[in-house]
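Student: got a predicted model here, sequence first, then my questions.
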Amino acid sequence: MPVINRIAGLADEMTQWRQYLHTIPELEMECYKTAAFIAERLREFGVDEVHEGIGVTGIVAIINGQGDGPTIGLRADMDALPIEEATGLDYASTHPGNMHACGHDGHTTMLLGAAKYLTETRNFSGRVALIFQPGEEGPGGAKIMVEEGFLDRFDIGEVYGIHNVPDLPEGEFHTRAGPIMAAVDTFHIYIDGVGGHGAMPEETRDPVIAACGIGQAIQTIISRNVPSLQQAVVSLTQIHTGTANNVIPAEAYLNGTIRTFDKTVQEMVHRRLDEIAQSVATGYGVTARLEIEVGYPSTVNAADQTAFAADVARELVGAENVDANTQPVAGAEDFAFMLEQRPGAYLFMGQGPSAGLHHPAYNFNDAVAPYGASFFARLVETAQPAKAAK
C-alpha cells in the first residue's frame, strides 16, 4: 500500500515522536507536557502560526498554502487514560497510573507528520488548521474548544479526524455517511424507601426489591420500544444498596449508560426510563428520582465530505482497502461537537493485530502512522489544490 514518499521517509522520526509521547501520558484537559512537545515540533517545522492554550491545553496551528482559499481543519486528540500500563515496553509510561491506551499518541504523531510534510511542500491553496485537542476521554475537550469559538476564530470550513482500530488490517480505512458513533448519556436512579429489620420486612418499604424490578423493566426499552431497524443500547451497570445481611436499607441506587444514534430514539429512551422508574417505584410503595447526564452527541458524518474522504483513501491505499459503508459503533467520540458545527468526516484506520482499546496491554502500531499522515496530507492537497501560476 503506497504512502507519500516524503512521509515514508519520516517514519523513523515519527516513531521517535510517538514513543516519547507514550512515555508522558496526561489526562483530560491537563496535557501540558504533551502540548509543549507538539508546539516545539510545529515551530521547528516552520508552521506559520501556533496558538496555544485553547481549551486549556489545546493547540491550533495554521499552515498557509499558495494563494487564497478556504481553511480545512485536521484534528488529533492527545489525552491518555487512567490505566496502569502492562505492556513491558522500554518506552512505557513514566506517569504511574496513566497510559496511552487508546492510541492518541499515534493520532497526534500522524498529524505532526502531515504538518511537517505540508509545511515543506505547501502544495495547496488556502490554509490548513491543525487541531490538537485535549480531553476526549471524558470532559469533552472538543466541546470546550468549540464553545471558545475556535472554528469561527480560524474560519475553519470543514473538519476531519481519524481513529485507529485494533485488529482491522493495517492501513484499511472505514467510514460511513451519517451516524458513525453513538451519543452517550448516563442515567442515575435514586430510590427512597423505608428501612428496617430484615426479619420484619412488613414494617419496611423495601428499595432493594424496587431496584430489582426497575432493573428488569429497563431491559424492555430496547426490545419493546426501539424500532427494529434502529440501534440503541441501554446497559444497567451498577446497583448499590444495603449494609448488612439483617438490615433492609432505606435507599438504593442504579446507574448505567445509554447509547443512541437518533435524537428521537434518545428522547424516547430518556422518557421511558423515567416512566419505568416512577411506575415500578409506585408499585412497590417507594419513590424514585431519575437524573440523566447528557454526554457526547452522535458523531454524524456529512455525506459529501465522507464520500470525498473515502475517495482520497481509495487513491492512497486502493479501493479494496476502503469500506465507505461500515457499520456504526456504539462507542462515543467528542469530535461530534465539531461535526455539529461544521461539515466533515470521521474515519477508522486499521492498525493490525493488537490488544483492544482501553486495555492495559494496548500499544499503537508505529507502522501505520505514515498511512494516517499521508491521508491527512492528500486530503488537503485534493480538497484545496494549489492554483497554477499565471
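Tutor: That came in fine, so what should we check first?

Student: could you use CA atoms for every contact and neighbour count after this?
Tutor: Will do.

Student: and the residue nearest the centre of the protein?
Tutor: Glu333 (2.7 Å; C-alpha atoms, centre = their mean).

Student: how close does that residue sit to Val165?
Tutor: Per C-alpha to C-alpha, to the nearest Å, Glu333 is found 14 Å from Val165.

Student: what's the answer for Ile180, then?
Tutor: Taken as C-alpha to C-alpha, the span from Ile180 to Val165 is 14 Å.

Student: between those two, which one's more packed in?
Tutor: Ile180 (28 against 24; other C-alpha atoms under 10 Å).

Student: residues in contact with the nearest residue to Gly350 once chain neighbours are set aside?
Tutor: Nearest residue to Gly350, sequence neighbours excluded (C-alpha to C-alpha, 6 or more residues apart in numbering): Leu168, at 4.3 Å. Shown in contact with Leu168 (C-alpha atoms under 8 Å, 6 or more residues apart in numbering): Met349, Gly350, Gln351, Gly352, Pro353.

Student: mind listing what's buried in whatever helix or strand Ala210 lives in?
Tutor: Assessed by DSSP states H and E, Ala210 sits inside helix 207-218. Within helix 207-218, the residues scored as buried using 16 or more other C-alpha atoms under 10 Å are Pro207, Val208, Ala210, Ala211, Gly213, Ile214, Gly215, Ile218.

Student: try this one next to it:
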Amino acid sequence: MNQLPENLNIPAPLREAAQRFAQIRQRIHARPELGADVGNTAELVAGLLKQWGYSVHTVGGHGLVGQLKVGDGTRSIGLRADMDALPMQERTGLPYASEVQGRMHACGHDGHTATLLAAAEYLASTRNFNGTLNLIFQPDEEGLAGALAMMADGLFERFPCDGIYAFHNAPGLPLGAAVVQEGPLGGSSDRVTVTFRGRGGHGAIPNLANDPTLAMSATVLALQSIVSRNVAPVDAAVISVGEMHAGTTHNIIPETAMLKLSVRATKPEVRELLERRIREVITHQAASYGVGADIEYERLVPAIQNSAHEAGIAREAVASVVGGERVLRMPPSSQMGSEDFAWMLEKMPGCYFALGNGIAGQAWVGCSLHNDGYDFNDKLIPIGAACWVALTEQCLRAS
C-alpha cells in the first residue's frame, strides 16, 4: 500500500514535478534546523516563492507568508506548513540522511514544506482562483511556540483569512487515505513538574526522616485513578509520567523527589477537570506522608478544534483528489498528539487533517513520528499538493 494508488485525481503538472519536489524535500531533510532557528530553510522557501511571483513577508522571526492575489475576489485563505526538525539522531541510513549530528526531520515537516511548495508553484502557474492566497510557513511547531510568535507579530491582522488549513502526514495510514473530521482532533498538551519536599536521613533509620520518595510513588499510582474514575468514559484524557528522580545513592533518604507529567485532553472542560484533580491528588498524597509538594503546572497548547464548515470544505477537496471512500472519520480519542496550529484555530475558523504516509513494508514508511527510523514518504507530495490545489480552487472559485 506504499505505491501511489490508482484513480487519484492529480493534475499532470504535479505528477511531473513530483521528483523535483522530492529532491527539495530531501535537501531540507539533510540539513535540519530546530525550533525558531530555521533561517536556511526559510531562505530556501522564500527564494522559490519569489521566483514564482509571490510577495514574501517575514512574520515572527523566521516565519514566512507568501501571498498571491488573483483577480478581484475579496475572499482569502491560509494554508500552513511547518519547517522545524527534532533534536534526535537519525538512524535511517538513507542517502539523504541528516548531515547534522543530533538533529533529524522525524516528524515530516520537511515533507509538509515541500508539499506546500509544490502546490505554490502550480497555483502561481495556473492562477485558477479569484482572491488572496496566503501560504504560511511556520517555525517552531515542535516547541509549540511558532504559531504564537507569528500571531504576536500580526499574522492575521496583516494577512486576514476567511479560513485556515493545515495537514499532517500519518504513518500507518495507507498512502492515498485521509482523515478529515469536524470538532476536536488530538489533545491539548500540559506539563506538570512536582517537587516533593521532605527531610533526608540515613537509609538505616527512616523513622528519623520524612521520605519524599514514598509520597511520590503513592502519587504516581493515585494519579492513574483520575482518568478512570473522574473523566467520563466517552471523553478522552491521558496522564503520563515521563520522569521521576530522587536521591544520589543507595543508603541516603533524599530531601526532595521530582516528578514530571504529561497531561492531555480533547475537551476544554476535561482539561480543567484534570488540572483540578491532579492538584488535589498531589497535595493530599503529600500531606498524608508528611511532606510538602510544590506544583508547577504549565499549559502549553489547547486541543485542535476544527470548525464544521471548514472541515466540510476540506473533506470535499480531499475527496475530489483521493475519492470519497478513502476519506475517513475517526473518533477524537484515536490519538492524543498536540499541535500548535490549535492556537491559530482559536483565532480563525479552519481545519487540520491527516494524509496517509503509508503502512509498514519499508523500513521507514511504517515508523511512527518522532522515531529515529522515520522518513516522510515522497509519494505523498503530489497527493498533498493536489489537495491544496483543490481546496484553494474550491474556496476561491474563479468567476
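Tutor: Here it is on my side, so go on. All values derive from a computational prediction rather than experimental measurement.

Student: that older thread, need the counterpart of the residue nearest to Gly350 of the first structure in the second structure.
Tutor: Leu168 of the first structure maps onto Leu173 in the second structure when the alignment is built from TM-score structural alignment.

Student: likewise for Ile292 of the first structure?
Tutor: By TM-score structural alignment, Ile292 of the first structure lines up with Tyr297 in the second structure.

Student: where's His240 of the first structure, which helix or strand?
Tutor: Assigned by DSSP H and E, His240 of the first structure belongs to strand 232-241.

Student: in the first structure, point out the residues matching the helix or strand harbouring Leu49 of the second structure.
Tutor: Using DSSP H and E, Leu49 of the second structure sits in helix 39-51. Under TM-score structural alignment, helix 39-51 of the second structure corresponds to residues 32-44 of the first structure.

Student: swap in stretch 84-100 of the second structure?
Tutor: So stretch 84-100 of the second structure sits over residues 79-95 in the first structure, by TM-score structural alignment.

Student: ok now the matching stretch, how far from the chain's centre?
Tutor: Mean-position distance between stretch 79-95 of the first structure and its chain equals 19 Å (C-alpha atoms, centre = their mean, to the nearest Å).

Student: with stretch 223-230 of the first structure instead?
Tutor: Once both centres are worked out by C-alpha atoms, centre = their mean, stretch 223-230 of the first structure turns out to sit 26 Å from its chain's centre.

Student: stretch 166-184 of the second structure now?
Tutor: With C-alpha atoms, centre = their mean, you get 12 Å for stretch 166-184 of the second structure.

Student: and for stretch 232-245 of the second structure?
Tutor: That offset, for stretch 232-245 of the second structure, works out to 19 Å (C-alpha atoms, centre = their mean).

Student: ok, back up a step: the closest residue to the match of Ile292 of the first structure other than its chain neighbours is in what secondary structure piece?
Tutor: Leaving out its chain neighbours, the residue that sits closest to Tyr297 of the second structure by C-alpha to C-alpha, 6+ apart is Val192, at 4.6 Å. For Val192 of the second structure, the host element (DSSP H and E) is strand 189-197.

Student: which residues in the first structure does that strand align to?
Tutor: Strand 189-197 of the second structure lines up with residues 184-192 of the first structure when matched by TM-score structural alignment.

Student: report the mean deviation for that stretch after fitting onto the second structure.
Tutor: By mean C-alpha distance after the TM-score superposition for the first structure, the fitted stretch 184-192 of the first structure averages 0.6 Å away from its aligned residues in the second structure.

Student: the equivalent of Pro254 of the second structure over in the first structure: what's it in contact with?
Tutor: Under the alignment (TM-score structural alignment), Pro254 of the second structure maps onto Pro249 of the first structure. By C-alpha under 8 Å, 6+ apart, the contact set of Pro249 of the first structure is Gly193, Val194, Gly195, Gly196, Asp206, Pro207, Val208, Thr241, Gly242, Thr243.

Student: pull out the buried members of those residues.
Tutor: Neighbour counting with 16+ other C-alpha under 10 Å marks Gly193, Val194, Gly195, Gly196, Asp206, Pro207, Val208, Thr241 as buried within the contacts of Pro249 of the first structure.

Student: the helices in the stretch 151-300 of the second structure, which residues?
Tutor: Assigned by DSSP state H, counting those that start in this stretch, the stretch 151-300 of the second structure shows helices spanning 155-158, 212-230, 268-288.

Student: tabulate the ones you listed (CSV), appending distance to Asn306 of the second structure.
Tutor: Shown next, in CSV, are the helices of the stretch 151-300 of the second structure (distance: least, C-alpha to C-alpha, whole Å):
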stretch, distance to Asn306 of the second structure
helix 155-158, 18
helix 212-230, 24
helix 268-288, 14
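
Student: contacts only, for the aligned residue in the second structure for Phe335 of the first structure.
Tutor: Using TM-score structural alignment, the equivalent of Phe335 of the first structure in the second structure is Phe341. Counting by C-alpha under 8 Å, 6+ apart, Phe341 of the second structure touches Glu141, Ala147, Ala166, Ile304, Tyr352.

Student: scan these and report the most crowded one.
Tutor: Among the contacts of Phe341 of the second structure, Ile304 has the most neighbours (other C-alpha under 10 Å), with 29 neighbours.

Student: residue in the first structure paired with Ala319 of the second structure?
Tutor: Match for Ala319 of the second structure (TM-score structural alignment): Arg314.

Student: does its match touch Asp323 like I think?
Tutor: No - using C-alpha atoms under 8 Å, Arg314 of the first structure is not in contact with Asp323, being 9.3 Å away.

Student: I'd like to know how far the residue nearest to the centre of the first structure sits from Asn363 of the first structure.
Tutor: 20 Å.

Student: buried set for the host helix or strand of Arg314 of the first structure?
Tutor: Under the criterion of DSSP H and E, Arg314 of the first structure resides in helix 303-317. Neighbour counts over helix 303-317 of the first structure (16+ other C-alpha under 10 Å) mark Gln305, Thr306, Ala307, Phe308, Ala309, Ala310, Asp311, Val312, Ala313, Arg314, Leu316, Val317 as buried.

Student: I'd say the third one and Ala324 touch.
Tutor: Spelled out, that is Ala307 of the first structure. Yes - Ala307 of the first structure is within contact range of Ala324, at 7.5 Å (criterion: C-alpha under 8 Å).

Student: between the two, which contacts overlap?
Tutor: Common neighbours of Ala307 of the first structure and Ala324 (C-alpha under 8 Å, 6+ apart) are Ala177.

Student: so which of the buried residues of helix 207-218 of the first structure comes closest to Ala373 of the first structure?
Tutor: Set against Ala373 of the first structure, the nearest of the buried residues of helix 207-218 of the first structure by C-alpha to C-alpha is Ile218 (44.3 Å).
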